[in-house]
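Chemist: below: sequence and its predicted model.
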Amino acid sequence: MVAIIKTGHFLHNIFNYNENKVKQEVALCIGEGNYPIDADKMSLTMKLNRLLKQTALNDKVKRNSVHISLNFDPSENHSKEKLMDIANTYMNKIGFGNQPYLVYEHYDSGHPHLHIVSIKIRADGSRIDMQNIGRNQSETARKQIEDSFGLVKAQGHKNNEVTKLRPIVSAKIKYGQSESKRAINNVLEEVLSTYKYSSLAQLNAILQQYRVFADRGSENSRLFKTKGLVYRILDEKGNPIGVPIKASLFYNKPTLKFLEEKFVANTTVKISDRNKIKNAIDKALLRTKISMTELITVLEKEGINTVFRENAEGLLYGITYVDHATKCVFNGSTLGKEYSAKAIQQRCLSSEKAEPMQISNVEKTDQTISQTTNPISAKIPFNGATENSKTVASNTNTGQLLEQLTQFEQNPNYIPNQLKGKRKKKKRKGQSDNQ
C-alpha cells in the first residue's frame, strides 16, 4: 500500500472533485467517519456542511483541508468492507480517528485506490500539526496495516506499479473532454505538488515526459493576452491531439496565476539537489569518449531526463535537466557555464561519421508544442568539425598538456634558501656599530 497526503486551501474543490467522480460513475462514496448518518443516506449538502462547520471553528488556519489517497497493488481486489476497515485503521493511526471524513473508492486508474476527504481542525477548534506526518505517522501506519491486512508491501516491491507515473497512452484515449481531462488530471495531480519548477518552460519539461503540455498559445492569441492557459495531450511524436482543456476546469485550478505562485515558492532549491545532477554529468563525461546520445542514456539510468531547446534553424541553444529522484528541474546555465547547452555540446564528441545525431527530448522554438517523447533527428552544430579533426585537436591538446606538466619550470641558477650562506647585513649610512 502507498499512502499520499496532501493539504489544501479549498475544501470545496477537494469535495467536488470526488463527488464529480461519483457523477461520472468512476467512483463511489463507500463510507464516512464521525458523521451522525451513514454516507449513503446523506445529501451532498449534509456531507459538505459537516466539514465546513468544523473548519469554521478556526479561521486562522488557511490550509485546512486534507486529501489522502491509499493506493493498492493492481493484483489486489478487496471488498468495500475491508477497504473501510483499512481506511478507519489508517485514520486512527495517523491521529485523525476523531475527525469527520468521507471515503471514496475510485475506479479510474489501473490500480485500486481510495480517496479520503477530511479537515485539520479539531472539534475544540485546535489545529492538527501535520509536520512530517507522511514520514512519521503515515509510514508507520502503512507498514502495520500491510502486515495486519495481508496487503502487498510497497517497500521493496519489485514492480511498484502504484507509485510509478506513466506517460499517457494516446491510443487508449477517447477524445471526448471527460476522457482527456481524466488522463491529464492524473498527471497534474502528481507533478504539480511534488516537482520543484520555477517557470512554465521547466514545468513543461516535466509534463512532456508524460505527454502533457501546458499551452499559453501564441503571443498574438487571445488566450495569451488574457493570461489564459490550456492543457493538451501529446502523441508519441510530440504533436497535440484531442481537445485542449482550460486550466480552470480542473479541480485544483492549475491556472497561470496558480502556477506563478508555485514558481516563486520553488525558487529555493537545496544545493545538494543541484550537485546531484552536476555530479552525474561530470561522472558520465569522465569517459574517454561519449556522444550526446550516450550522455542522455547514462543520465536516464540515474533518473535524469534531458530536454533540449532548438531555435527555428535547428540550432541547439538550451538544455533542461529533470531529476525524477529529487523532483527538481534545472536549466543548464543555472547549474553553471560548464553545464549549459553550448558547453555540454563541446564536452561531448560528435558521432564517428559526423552525421546528424539522434537526440530525444528536443524542444523547438518555432513550434507551439515541444517534441519530447520519441527520439527525433536534430542537427547539433560542431562548427564543421568531424570526429577526426576533433581527435587531432584532442591529441594536440593532450601533448601540450603533458609538455607543460613535465617541463622543468625552475630557474637553473635557483638555489634553495636553506643552502645559501648567511647574507651579511648591509649597514646603513650613518649607523654606528655599537647601536
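Modeler: Perfect, I can see it now. Residues are numbered from 1 along each chain as shown.
Chemist: could you use CA atoms for every contact and neighbour count after this?
Modeler: OK.
Chemist: how close does residue 212 sit to residue 219?
Modeler: 20 Å (Cα to Cα, to the nearest Å).
Chemist: neighbour count: these two, which is higher?
Modeler: Set residue 212 next to residue 219 and count neighbours by other Cα atoms under 10 Å: residue 212 wins out with 26 against 9.
Chemist: what about the helices in this structure?
Modeler: Ranges of helices in the chain, per DSSP state H, are 11-23, 44-55, 80-93, 139-149, 177-194, 200-207, 222-225, 256-265, 271-284, 292-301, 332-335, 341-347, 387-406.
Chemist: tell me which of these sits most buried.
Modeler: helix 200-207 (a mean of 22; mean count of other Cα atoms under 10 Å).
Chemist: and the angle from that one to helix 177-194?
Modeler: Between the axes of helix 200-207 and helix 177-194, defined by axes from the mean of the first three to the mean of the last three Cα atoms, to 10 degrees, the angle is 110 degrees.
Chemist: now do helix 200-207: which elements does it pack against?
Modeler: helix 177-194, strand 212-215, strand 316-323, strand 328-331 (3 or more Cα pairs under 8 Å, 6 or more residues apart in numbering; DSSP states H and E).
Chemist: how far does it sit from its chain's centre?
Modeler: A distance of 9 Å separates the centroid of the chain from that of helix 200-207, by Cα atoms, centre = their mean, to the nearest Å.
Chemist: also stretch 8-20?
Modeler: Mean C-alpha position of stretch 8-20 versus that of the full chain (Cα atoms, centre = their mean) differs by 24 Å.
Chemist: equivalent analysis for stretch 346-354, please.
Modeler: The answer for stretch 346-354 is 30 Å, by Cα atoms, centre = their mean.
Chemist: same question, stretch 356-367
Modeler: 21 Å.
Chemist: only the buried residues of that stretch, if you could.
Modeler: 357, 359, 360, 361, 362, 363, 364 (16 or more other Cα atoms under 10 Å).
Chemist: let's bring in a second model and compare:
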Amino acid sequence: MDYQKGDVKQQVSSTVRSCLRYYRCASFGEWRTLLEAFNVSAEERTGTIDGRDYAGMIYGALTDDGYGIGTPFKSSRIGKDVGYEALQRYYERSKTALKEPGVLDELWEKIADGMARCSNRTEFCERLHDKGVDAVFRFNAAGRIYGVTFIDHEQGIVANGSLLGRNFSANVFEQQFHAEEKGGRVFQESSGQTQFSSKESFRSGQSFHPLDAVLELADVQAYEVEQQRIRRRKRRHLI
C-alpha cells in the first residue's frame, strides 16, 4: 500500500482481499497486525444507536512509520466480503484450519530455533525474517512485552505466541530478552502502539504461571483504551 500512488481505495481493497485469500488469522488482533505489515489500517466499530446494535469495519492507509494518512473509509465501500460479519466467518474458518494436526509445526520449529540461537530481539527477528517469518512485539507503557504475533509469509499463517504454546508466551520473551530491554530498546511506532518487529528488515521450555495470562490480559485492555484515545486524537488532527 503506497498512499502517494493514489487510488487508495483500490490499493486497500486489493491488499485486504489478497490477505484474506492467502493468510489465516484467527482473531481481529491478528488480522490488524497482518494488514499493518502492508501499510493498511483496520478498525472494528461496534456499539448501539437508538437501541439497535451495529458492527462494522473501517479501513485506511498507513505510512511506512505506521501513522494513519488520508481519510479512513467504511468496508461497505469495498464490499461485504471484507466487512465485519464476513470477517467473523473468516476467523472461524482460520481457527479450524490452524487446529489441524501439524499445521503449526513448521512455524513452531522456526521460532524455537531462533529462541535457542539468539540473545536479543533484533537478532531473533532477523533470523526469523530469513526463514520467511516476521515477528511483531507489543509493549505496554512500562516497556514490558505483553504480546507477540508471528506472520509466516511462506505458509500464510498469522499466529499470536499464545496460540503456539506456553513456551512462546509474552512472559517467556520478556524474560529471555530482559537484558536487552535494560540496555536499550528498539521501538517502532505503529498506529499509536509501541512495537518492534522484523518489518524493518524486510523493508530493511520456560515455566508458565496462570498469573502471566492475567497480567497479559490487563496489559491488552489498557492498550486498547489507549489505542482508542490516540485514534480519536489522530482523527481530530486529520480533520
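Modeler: Thanks, I have it. If you're wondering where the values come from, they're calculated on a predicted model, not measured in any experiment.
Chemist: got the helices of structure 1 as JSON lines, with distance to residue 326 of structure 1 columns?
Modeler: Converted to JSON lines, these look like this (distance: least, Cα to Cα, whole Å):
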{"stretch": "helix 11-23", "distance to residue 326 of structure 1": "27"}
{"stretch": "helix 44-55", "distance to residue 326 of structure 1": "34"}
{"stretch": "helix 80-93", "distance to residue 326 of structure 1": "27"}
{"stretch": "helix 139-149", "distance to residue 326 of structure 1": "19"}
{"stretch": "helix 177-194", "distance to residue 326 of structure 1": "9"}
{"stretch": "helix 200-207", "distance to residue 326 of structure 1": "13"}
{"stretch": "helix 222-225", "distance to residue 326 of structure 1": "32"}
{"stretch": "helix 256-265", "distance to residue 326 of structure 1": "16"}
{"stretch": "helix 271-284", "distance to residue 326 of structure 1": "7"}
{"stretch": "helix 292-301", "distance to residue 326 of structure 1": "14"}
{"stretch": "helix 332-335", "distance to residue 326 of structure 1": "15"}
{"stretch": "helix 341-347", "distance to residue 326 of structure 1": "22"}
{"stretch": "helix 387-406", "distance to residue 326 of structure 1": "36"}
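Chemist: so for residue 369 of structure 1, which of these sits nearest?
Modeler: Nearest to residue 369 of structure 1 among these is helix 200-207 (9.7 Å), distances taken as Cα to Cα.
Chemist: equivalent range in structure 2 for the closest one?
Modeler: Aligned by TM-score structural alignment, helix 200-207 of structure 1 falls on residues 28-35 of structure 2.
Chemist: with structure 1 overlaid, how far apart is the matching stretch on average?
Modeler: When structure 1 is overlaid, stretch 28-35 of structure 2 sits 0.9 Å from its aligned residues on average, using mean Cα distance after the TM-score superposition for structure 1.
Chemist: longest helix in structure 2, by residue count?
Modeler: Secondary structure of structure 2 per DSSP H: the longest helix is helix 210-238.
Chemist: what's that one packed up against?
Modeler: Using 3+ Cα pairs under 8 Å, 6+ apart: helix 210-238 of structure 2 touches strand 68-74, strand 145-152.
Chemist: which other helices and strands contact the shortest one?
Modeler: Helices and strands in packing contact with strand 68-74 of structure 2 are listed as strand 52-62, helix 210-238; criterion 3+ Cα pairs under 8 Å, 6+ apart.
Chemist: repeat that with 10 Å
Modeler: helix 8-22, strand 40-49, strand 52-62, helix 210-238 (3 or more Cα pairs under 10 Å, 6 or more residues apart in numbering; DSSP states H and E).
Chemist: mind checking the helices of structure 1 for the one nearest to residue 2 of structure 1?
Modeler: Comparing the helices of structure 1 by Cα to Cα, helix 139-149 comes nearest, at 7.3 Å.
Chemist: ok and the closest one relative to helix 80-93, angle-wise?
Modeler: 150 degrees.
Chemist: where does helix 139-149 of structure 1 end up in structure 2?
Modeler: Counting by TM-score structural alignment, helix 139-149 of structure 1 sits on no residues of structure 2.
Chemist: about what we covered before: just put the helices and strands packed on helix 200-207 of structure 1 in JSON lines and tack on distance to residue 102 of structure 1.
Modeler: As requested, those are exported to JSON lines (distance: least, Cα to Cα, whole Å):
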{"stretch": "helix 177-194", "distance to residue 102 of structure 1": "20"}
{"stretch": "strand 212-215", "distance to residue 102 of structure 1": "31"}
{"stretch": "strand 316-323", "distance to residue 102 of structure 1": "35"}
{"stretch": "strand 328-331", "distance to residue 102 of structure 1": "33"}
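Chemist: my read: residue 81 of structure 2 touches residue 20, true?
Modeler: Yes. Using Cα atoms under 10 Å, residue 81 of structure 2 makes contact with residue 20 at a distance of 9.3 Å.
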